Each structure stands twice: as structure tokens, then as C-alpha cells.
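In: Okay, here's the prediction I keep looking at, along with the sequence it came from:
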Amino acid sequence: MLTEDEFFIPQLVKHAGGKKVLWSFVFSGTQIVLTTHQLMDQSQFRKKVTMKIHRFPPRRAPVNFESWIRNLMRNCVEQKNAGP
């Protein structure tokens, strides 16, 4: 399992304009694409990330996870009409 220091997301990207909003980020050279539900639900988030990078991201206390995700969303780059 990765530690919080090892699992750093430098930039979250919001892909809007399609049928649904998608979110993506790059970790260790691998792009990970998530739905809003997968991004906001720690269990779904960890499952999707693990499937892509074959390592578990850190488990956070629910309030810490929510705060961390909201901060990423607040500082995201938005791309309209662009898919990941």
C-alpha cells in the first residue's frame, strides 16, 4: 500500500460537455479516469486506482478523504467537450 506522501495527485482534470462528467489524473505515468461517483466514494476510488496501477492508494479517514477530494476538485483544470 502506498503512503499518503507517495500517492500524490498533482492535477485533477474535469472533463465536461459529454453525457456525464468524468475526472482524470495521471499517477506514475498512468492516466486514471473516474466517474464522479468513483471519485467521491473512497471504496470505489481505491478499487479503480488499484486496477490501473496495481498498488493500493492509502486509506484515509472519511472526513480526510472528503476534504482531500474536495480540494482536488476545487483546484481542478476543466476541459469542456473533451474526453479523457
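Out: Yep, that arrived. Worth saying up front: this structure is predicted, and the values here are computed from it rather than measured.
In: When you work out contacts or count neighbours from here on, use the C-alpha atoms and nothing else.
Out: Fine.
In: Can you get me a residue count around S43?
Out: Using other CA atoms under 10 Å, S43 has 11 other residues around it.
In: can you give me the helices for this structure?
Out: Per DSSP state H, the chain carries helices over the ranges 36-40, 42-53, 62-74.
In: now for the second one, which elements pack on it?
Out: Of the remaining helices and strands, those touching helix 42-53 by 3 or more CA pairs under 8 Å, 6 or more residues apart in numbering; DSSP states H and E are strand 30-35, helix 36-40.
In: try it again with 6 Å
Out: Helix 42-53 sits against helix 36-40, with contacts defined as 3 or more CA pairs under 6 Å, 6 or more residues apart in numbering; DSSP states H and E.
In: Just the residues contacting the helix it packs on, thanks.
Out: With CA atoms under 6 Å, 6 or more residues apart in numbering as the test, helix 36-40 has contacts from Q44, F45.
In: take the one below as the second:
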Amino acid sequence: MVRVVTPEAAGAVNAIDVETVGLGWDGGPFLGWHSGSWISADPARCQLLIVIRSPAQAENAATVLRALEGQDPCIADYTHSLPR
């Protein structure tokens, strides 16, 4: 079984979370539960990368974004993919 989550993204960022139950390979073999997160951003276009994983972090990120006043940071927002 595999669960793949891709967040809403803004800017030159790619992100994915993967959770796996079973047998697999990720830099080495595994049996059981395994999870991993991968985030890549183009450093020429992302001087600031903001990763939001919870509503509390979203509130803090909103404060940071207001302080940036129009600059375009790269954002990976996982709050829309949280279980309800």
C-alpha cells in the first residue's frame, strides 16, 4: 500500500510525501512501514522556501509572507491535504 501526498505549491518548488506499508527499496531495502519527504527548489528562483505542514504553521507563515511585502517565496503547503 502506498500513500502519496503532493502539496499545493507556489514558485519553483517540487514536493512529495510518500508513506508505504510492505516491502520496498529506498536507498536500501525495507519491510514494514516507511515514509519519506522530498522537496526540491531551484536556488536561482527560490531565495526563501516555506514548508507548511499544520494550521499553526500556516498562521506563522502568513505573518512572514506579510512581512515580505510582495517578494515571491517558494511555498509547499500541505495543510490542504491533511485528513479531515
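Out: Structure received. Worth saying up front: this structure is predicted, and the values here are computed from it rather than measured.
In: Next, the TM-score between them, please.
Out: The TM-score (TM-score structural alignment, normalised by the length of the first structure) is 0.28; 45 aligned residues with a CA RMSD of 4.3 Å.
In: just so I know, which of the helices of the first structure lies nearest H15 of the first structure?
Out: In terms of CA to CA, the element of those nearest to H15 of the first structure is helix 36-40, at 10.5 Å.
In: Now do the buried residues in the closest one.
Out: Across helix 36-40 of the first structure, burial judged by 16 or more other CA atoms under 10 Å covers Q38, L39.
In: need the helices for the second structure, in chain order.
Out: Going by DSSP H, the second structure shows helices at 55-68.
In: where along it do the strands fall?
Out: Along the second structure, counting by DSSP state E, strands occupy 2-5, 8-10, 13-25, 29-41, 49-52, 74-77.
In: Can you add distance to F27 of the first structure and give the helices of the first structure back as TSV?
Out: As requested, those are exported to TSV (distance: least, CA to CA, whole Å):
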stretch	distance to F27 of the first structure
helix 36-40	15
helix 42-53	8
helix 62-74	14
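In: Count the residues that sit near N64 of the first structure.
Out: The number of residues packed near N64 of the first structure is 11, by other CA under 10 Å.
In: The closest residue to L31 of the second structure other than its chain neighbours: how many residues sit nearby?
Out: Computed as CA to CA, 6 or more residues apart in numbering, the closest residue to L31 of the second structure that is not its neighbour in sequence is L23, at 4.5 Å. By the criterion of other CA under 10 Å, L23 of the second structure has 12 neighbours.
In: Surely L23 of the second structure touches W33?
Out: No: using CA atoms under 6 Å, L23 of the second structure is not in contact with W33; the gap is 8.5 Å.
In: rewinding a little: and V13 of the first structure, which of the helices of the first structure is closest to it?
Out: When those are ranked by distance to V13 of the first structure, counting by CA to CA, first place goes to helix 62-74 at 8.3 Å.
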